[in-house]
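Peer 1: From the sequence below, what's the structure:
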Amino acid sequence: MIRPVLIILVLLVIAVSPASAAEVLQVRTPSLLQVGDRNRTYTVELPCLTVPEGGDAAAVSWLRERLPRRRRVNLRPVGSRDGHLLARVTPIGETVDLSTGLVNAGLAQSSCPGDPA
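Peer 2: Below is the predicted model of the structure:
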């Protein structure tokens, strides 16, 4: 009798525990973010971006406005470069990834051929 109750209790605890999403720890540059999950940190590079000369401060400001510390994000990896994860980063609850958002805001240009961003 006690065994089925324990099994149900364990299943309830597992079902209720929140999923861990990646969180933004720091905006380093217009294309580099420090992101972490429960036990790791990653340097994530936003792909397909070219920020015009002199536009770094505005792009970083735009990113920091949208990514306060601990903001949860979805990562869609597209590759790696120089030890950095290249990934499309979308804040949870939003539909546009940050690369596309920077391009749409006029703060960067898309540098990938055929990229809709």
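Peer 1: going forward, measure contacts and count neighbours with C-alpha atoms only.
Peer 2: Noted.
Peer 1: Ala87 and Tyr42 touch, don't they?
Peer 2: No - if you go by C-alpha atoms under 8 Å, Ala87 and Tyr42 don't touch, sitting 10.9 Å apart.
Peer 1: Tell me which of the two has more neighbours.
Peer 2: In this view Ala87 and Tyr42 are compared by other C-alpha atoms under 10 Å, and Ala87 has more residues nearby, 20 against 16.
Peer 1: Same question for the longest strand along the chain: list its buried residues.
Peer 2: Ordering each strand of the chain by length in residues (DSSP state E) puts strand 72-81 first. Buried residues in strand 72-81, counting neighbours by 16 or more other C-alpha atoms under 10 Å, are found at 72-75.
Peer 1: For the comparison step, fold the sequence that follows:
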Amino acid sequence: MTAALNRRQLREAVMHGFRTNSRLIEAGIRPQTGPAFLALLNQGALPRTEFETFIGLQPREACNQLSKVINVGLAVSSASNRHTLRVGLPLWFAQDIFPDFSLAKSEVKPG
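Peer 2: Down below sits the predicted model:
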């Protein structure tokens, strides 16, 4: 687990996921959105405007990418605070960036 949380390895895993994950590709999420998600993952929460700035695309496309990220569950925005994003980490993406997670989970036996 310590190796998986190494910043360099985590960055590589997230960027690889944003380039190759079929759900992200089908959703139209561009690889350029990876660094913004990584910043959100590292911090746990970010202002929407900061996330869009991290994407580095034109404002309209950055907003579009953010909507797609929310739709697939990688980011969460509550109705009570729409200006702040929290990290969402669906199991299908967690297994992509933490490949040993699924192995460790399957080894745990109910006691």
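Peer 1: care to give me the TM-score?
Peer 2: Superposed pair, TM-score by TM-score structural alignment, normalised by the length of structure 2: 0.27. Supporting alignment: 58 aligned residues with a C-alpha RMSD of 4.8 Å.
Peer 1: can you pull out the strands in structure 1?
Peer 2: Under DSSP E, structure 1 gives strands at 22-27, 32-36, 41-45, 49-50, 72-81, 84-91, 109-110.
Peer 1: So which elements touch the longest one?
Peer 2: When contacts are defined as 3 or more C-alpha pairs under 8 Å, 6 or more residues apart in numbering; DSSP states H and E, strand 72-81 of structure 1 packs onto strand 22-27, strand 84-91.
Peer 1: Nearest to Gln109 of structure 1 among the ones you listed would be which one?
Peer 2: For Gln109 of structure 1, the closest of these is strand 84-91, at 15.1 Å, according to C-alpha to C-alpha.
Peer 1: so what secondary structure elements neighbour the closest one?
Peer 2: strand 41-45, strand 72-81, helix 98-104.
Peer 1: coming back round to it: in TSV: the helices and strands packed on strand 72-81 of structure 1, plus distance to Ser110 of structure 1.
Peer 2: Listed next are these as TSV, based on distance: least, C-alpha to C-alpha, whole Å:
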stretch	distance to Ser110 of structure 1
strand 22-27	19
strand 84-91	13
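Peer 1: which stretch among those strands comes nearest Asp56 of structure 1?
Peer 2: It is, among these and with distance given as C-alpha to C-alpha, strand 22-27, at 11.7 Å.
Peer 1: What residues of the closest one count as buried?
Peer 2: Neighbour counts over strand 22-27 of structure 1 (16+ other C-alpha under 10 Å) mark 22-27 as buried.
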